[in-house]
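Participant: here is a sequence together with a model predicted from it:
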Amino acid sequence: MTGRGGGRISRRGLFGLGAAGVAVVGAGAATASAVTREAREHTPAAGASAASGSVPFYGGHQAGITTPAQDRLHFAAFDVTTRKRDELVDLLQRWTAAAARMTQGRDAGTFGAVGGDPEAPPDDTGEALGLPPSGLTLTIGFGTSLFDERFGLAGRRPPALADLPAFPGDDLQKDISGGDLCVQACAHDPQVAVHAIRNLARIGFGKVAVRYSQLGFGRTSSTSRAQTTPRNLMGFKDGTNNLKLEDTDMLREYLWAAPGDGPDWMDGGSYLVTRKIRMHIETWDRAPLAEQQAIFGRDKGKGAPLTGAAEFDAPDFAKTGPDGKPVIAADSHVRLAHPSSHGGARLLRRGYNFVDGSDGLGRLDAGLFFMAYQRDPRTQFTPIQRTLSAKDALNEYIKHVSSGLFACPPGVVDAGDYWGRALFT
C-alpha cells in the first residue's frame, strides 16, 4: 500500500487506523493518510507522553541516558566481524536510520514487515506490528576493543576509555564481557525492546555478530524525580541518591564529557560501565532481617537510612548506638557507596533486575544488570568499585560475572548525521 510519491504507510500507522480507517483507505484515501502519516512521523515529540508514547531520537545527547528509566531492557554487545572501515561506517549509518524509525514507532526499514518484494526477506521482522513506540530508546557505545588496528582508530581512543582494573572477588566470564559495540534498548514493552535489537542484528548480518545480550525487567534506579525509587531482587530500594535528569549542574560535572576531557568526538557523550551481578538469592533469603538491614544500612520497608525516618534523609555516619558502635556500619553498602566516601563522585545508574532461569542445581540465576553512565570512569566508577569490592558486607551475597566499558558518543543531530560520525571523519 503506497502513499504520495510511492511512500509506504507505516505499519503501526496502518494498524492504528482501525476498521473504518482501513475502509476509507480502500476507497481511495491512501494519499491523505500518507500525508497525515508524514506530518505525524516527522514532528518531534516534546518527550514520552505516556508509557506508549515516543521519545525524540535527535538531540545533543543520546536518548536513553537521562531519559526517565523505562520498565524493560534488552542490552546487546556486538563483535565487529568485518575488517573494512567503510563497511563499519555504512553499518552505523544504516543502524542510525533504523533506530530513528523504530523509536518513533515505525518499521526498521522502508517497506516494513509485509511490504516490498515477496520473494525477498522483509525490511522488518514483524513482531512489533501494531504496537506503539512504548518509550523506546536506543543508545550506542563503542568498546575498548574497537580501538585496535583494524579501523585506524587507536589514536582516537579517549583516555577515559581505559580498561577497568581487576577488582577483588571478580569472577568474570569472557564470553559475556566486553564487545566492540553495544546497544542499549529500553522500552516499556519488552517485545518492542527485543524487536529493536533483533532488527539491528539482522541489518548487521555479515558485519557484526552478537557477542552476548541481556534482558532486564523492573528498573532498579530512578533517573527522574518524577519516578519512585524501585527495589532490587533483595527487596531493598536501590539508587536513592542516583543522579537525576533535573540535576542540571551535577550532570555537567559528573555525566557529560566536556571539551578538553579528551578527543572532541566525545564532547557531549558519556561513558557506560556494565556489570552483571549475580545474587545468591537463596542464601540471602535465609538471612535475618536485622542482618539484611545492617548490610545495606537502610530500613527495608521505608528505604530510609538507619539513622533517619524517610528514604531521602541524609545518612548520619557519625551517629552511634548504645553500644558505642556506628548505627550505619563501617562495611555497610550505603556508607561505602556514598559520594562522601569518594570525594563527591557520583554516577547515573540505569540498572535492571534479571532472572535467567536456574543454574541446574535448583538455584535462581538472578541478580542485577548494573549500568552506570559517567564523565570519567577512572575517577568515578573505578574508585567506588575498588572500595566496595574490598570492604562491602554485601559481597558475601553477590558475584560479578561480566563487565563492559563503552564510550557513548553525543547524540545524532538530524537525519543527515549518524552514530559516531565525528569519530570516523
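Facilitator: Looks like it arrived, so ask away. Just so it is clear, the model here is predicted, and its values are computed rather than measured.
Participant: C-alpha only now, for contacts and for neighbours.
Facilitator: Will do.
Participant: pretty sure E291 sits in a helix.
Facilitator: Yes - the assignment for E291 by DSSP: H, G, I helix; E, B strand; the rest coil puts it in a helix.
Participant: what's the spacing between it and R202?
Facilitator: Relative to R202, E291 is positioned 48 Å away (Cα to Cα, to the nearest Å).
Participant: so where does the residue nearest to the spatial centre of the chain fall, helix or strand?
Facilitator: Taking Cα atoms, centre = their mean as the criterion, Q184 is the residue nearest the geometric centre of the chain, at 4.3 Å. Q184 belongs to strand 181-187 when assigned by DSSP states H and E.
Participant: so where do the strands sit in the protein?
Facilitator: Along the chain, the stretches classed as strands by DSSP state E are 72-80, 137-143, 181-187, 208-219, 270-279, 348-349, 352-358, 364-374, 398-408.
Participant: my guess is R386 contacts G169, does it?
Facilitator: No - look at R386 against G169 with Cα atoms under 8 Å: they stay out of range, at 10.6 Å.
Participant: what residues does L251 make contact with?
Facilitator: Shown in contact with L251 (Cα atoms under 8 Å, 6 or more residues apart in numbering): 243, 245.
Participant: output the contacting helices and strands for the longest helix along the chain.
Facilitator: For the chain, the helix with the greatest residue count under DSSP state H is helix 85-102. If you count contacts as 3 or more Cα pairs under 8 Å, 6 or more residues apart in numbering; DSSP states H and E, helix 85-102 packs onto helix 190-203.
Participant: show me what counts as buried in the helix it packs on.
Facilitator: 190-201, 203 (16 or more other Cα atoms under 10 Å).
Participant: also stretch 385-398?
Facilitator: Applying 16+ other Cα under 10 Å to stretch 385-398 flags 385, 387-389, 391-395, 398 as buried.
Participant: one more structure, for comparison:
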Amino acid sequence: MTEPAAPGQPGPHDASPNRVSRRQLLGLFGAGAAGAAVGAAAGAGVAVAATGADAGTGAAAAAYPFHGAHQAGIVTPAQDRLHFATFDVSTTLDRDGLVGLLQDWTDAAARLAQGLEVSEDGAVGGSDYAPPADTGEALGLPASGLTITFGFGPTLFEAGGIDRFGIAARRPAELTALPRFQGDALQPERGGGDLCIQACADDPQVAVHAIRNLSRIAFGRASLRWSQLGFGRTSSTSTSQQTPRNLFGFKDGTANVKAEETKDVAEHVWVAASDEPAWLAGGSYLVARRIRMIIENWDRVQLGEQEMLVGRSKGSGAPLSGGTEFTEPDFEAEGPTGTPLIDPASHVRLAHPTGNGGARMLRRGYNFVDGNDELGRLDAGLFFLSFQRSPEQFITVQRSLAADGLNEYLKHVGSAIFAVPGGIRPGEHVGQALFA
C-alpha cells in the first residue's frame, strides 16, 4: 500500500534537494539550474517530491510514490477529485509506436506524481519559439496527492478481428465487454476505449492538468474518446477516512474493501501470480460505469421510503436492523409486524457478499454534476469505479441488483472495462511485461 508523506517532513521552502515543488522549479528555471535540481531529486529516488503548505489553503500536500508493487490510485486513500479519461489508439500506430507512447506516459506520470512538470523544460524553460512542454496551469501547486493509474481495454488487444499490436494471444480471457444488464441505457459515446487513465488528486486543477498533458503527449498516437470529471469521493478506501455521501444523501461505501484489510485486498482486488495471464500479476480489473441519478424524482420520496430502498439510516448510516454504521446487517431481524427490518429488495441486501457468493470489490467512485439536460434536470449522478481480481465479481453483484428498488431512480448510461497492469519499477514503463 502506498503511503502519504508523514506530517512535518520538509516543505517546498526547505533546503533539501529532495523536495522540489512546481513553484521552486519555476524559480530554478529562471536561474538556469532546473536540470541539476531535478536530477538531484530523481537520483535520490524520493517518493515525496512536494509536501508542506498550499499557498491558497494552507493544507498539507501529500505526494504518493509512483513506483511500487502495484499501481497507485487503487488502495491509495481515495482523494477528493477525479479526472478519468479513455483513449483510442491511432490506426496508423504500430507496436513500437504503442510502446513508445506508454514509455512517454510513464515518464511524464512519474514526474507529475512528484509535483513536477511533465519534463525538465516545463512551461517556461524551453525556447520562446516553440510550444511549452508543459501547459503550465499547475505551476505553483503542490502534488496534492496526485495518483495516475493506467488500464488496457479489450480493443487494445484485438479490434474487428485485427491484432494490431501482436498481443491478441496475451489478452486476459476475462477482459471482454461487460454483458448487458437490466436497466442499461448505454450511450456508445460514453463507453469503451483502448486505454484509460485515472487521475485522482485533492485539487481539481492538478487532476485536470495531468490528463491534459498526457493527452497532449499522445497527440497523433492516441485520441481522447471520452472523459469524466468527479468530485466528492463516494467510497472510503482506508480506515483512516470517514464514509462520504453520494448525491442521494446517504453514506456510501461503508462495507467497502479497505487498504488495511490486506488479506481481503489480496483475495478480492489483486490478480495473483497463480492467475492467468502471468503479465497481469499484481494488477487488477477496473470497471467504470456512469450512473445517472434522477435526483428530482428522488427528492420527492419520503424519508422512510428512501431508507427502506437503501436499507440504512440516512443520518447515521447504520443498517435498519440496528446498531451503528459499521454494525453487520441482520437480514433475519423482524419488526413488530413480522416483516424484515431490512427489505429483501433493498440495495444493502442485494449487494451484500452473503447473497453474492462472497463477492467483494474495492470501489473508488465519485459524484458528478455535468450541467443539465434538455428538460432542465441536473445531469448528475455517480461515476462508479471498482477494482476487482476478476470482472465476474462485479458481474455477479450487478446481476443481483436487477431487483434493486433504487433502479427506479438510476440510469446506467456509460460502461467500460480495463485490465490494470501491476506496479511499475523504476526504469520500466506501464505494461512492460505484456510486451516482453
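Facilitator: Ah, there it is. Values in this document were obtained by computation on a predicted structure and should not be read as measured data.
Participant: neighbours of the aligned partner of D261 of structure 1 in structure 2, just the number please.
Facilitator: Matched to structure 2 by TM-score structural alignment, D261 of structure 1 sits across from D275. Look at D275 of structure 2: counted by other Cα atoms under 10 Å, it has 15 neighbours.
Participant: same deal with the one 10 residues further on?
Facilitator: Taking other Cα under 10 Å as the neighbour definition, Y285 of structure 2 ends up with a count of 26.
Participant: list the contacts for the equivalent of it over in structure 1?
Facilitator: Under the alignment (TM-score structural alignment), Y285 of structure 2 maps onto Y271 of structure 1. By Cα under 8 Å, 6+ apart, Y271 of structure 1 lies in contact with 160-161, 373-377, 405-408.
Participant: could you do W419 of structure 1 as well?
Facilitator: Neighbouring residues of W419 of structure 1 by Cα under 8 Å, 6+ apart: 92-93, 96, 140, 409, 411-412.
Participant: tell me the counterpart of it in structure 2.
Facilitator: So, by TM-score structural alignment, W419 of structure 1 is matched to V430.
Participant: can you check L91 of structure 1 too?
Facilitator: Checking TM-score structural alignment: L91 of structure 1 goes with L101.
Participant: okay, now its match: neighbour count?
Facilitator: For L101 of structure 2, using other Cα under 10 Å, the count is 21.
Participant: so for it, what's the nearest residue that isn't a sequence neighbour?
Facilitator: In space, and not counting its chain neighbours, L101 of structure 2 is closest to A218: 6.6 Å by Cα to Cα, 6 or more residues apart in numbering.
Participant: my read: the one you found touches L102, true?
Facilitator: No - the pair A218 of structure 2 / L102 is not scored as a contact, 9.2 Å apart, by Cα under 8 Å.
Participant: of the contacts of Y271 of structure 1, which is the nearest to D180 of structure 1?
Facilitator: F406 (8.5 Å; Cα to Cα).
Participant: which residue in structure 2 aligns with the closest one?
Facilitator: So F406 of structure 1 corresponds to F418, using TM-score structural alignment.
Participant: check contacts around that match.
Facilitator: Counting by Cα under 8 Å, 6+ apart, F418 of structure 2 has contacts 151-154, 175, 195-196, 285-287.
Participant: L131 of structure 1 now?
Facilitator: When contacts are taken as Cα under 8 Å, 6+ apart, L131 of structure 1 is in contact with 12, 105, 192.
Participant: counterpart of the second one over in structure 2?
Facilitator: In structure 2, G105 of structure 1 lines up with G115, judged by TM-score structural alignment.
Participant: report how many residues lie close to the closest residue to that match other than its chain neighbours.
Facilitator: What sits nearest to G115 of structure 2 in space, not counting adjacent residues and going by Cα to Cα, 6+ apart, is A143, at 4.0 Å. Neighbourhood size, A143 of structure 2 [other Cα under 10 Å]: 30.
Participant: ok, now how distant is the residue opposite A143 of structure 2 in structure 1 once aligned from G13 of structure 1?
Facilitator: Using TM-score structural alignment, the partner of A143 of structure 2 in structure 1 is P133. As judged by Cα to Cα, P133 of structure 1 and G13 of structure 1 stand 11 Å apart.
Participant: next: L181 of structure 1.
Facilitator: From L181 of structure 1 across to G13 of structure 1, the span is 32 Å (Cα to Cα).
Participant: which one of the two is surrounded by more residues?
Facilitator: L181 (24 against 21).
Participant: surely that one is in contact with L88?
Facilitator: No - proximity of L181 of structure 1 to L88 does not meet the contact threshold set by Cα under 8 Å, at 10.9 Å.
Participant: which residues are in contact with each of the two?
Facilitator: V80.
Participant: just to revisit the earlier point, filter the contacts of F418 of structure 2 to the buried ones?
Facilitator: Taking 16+ other Cα under 10 Å as the criterion, what is buried in those is 151-154, 175, 195-196, 285-287.
Participant: good, we can wrap up now.
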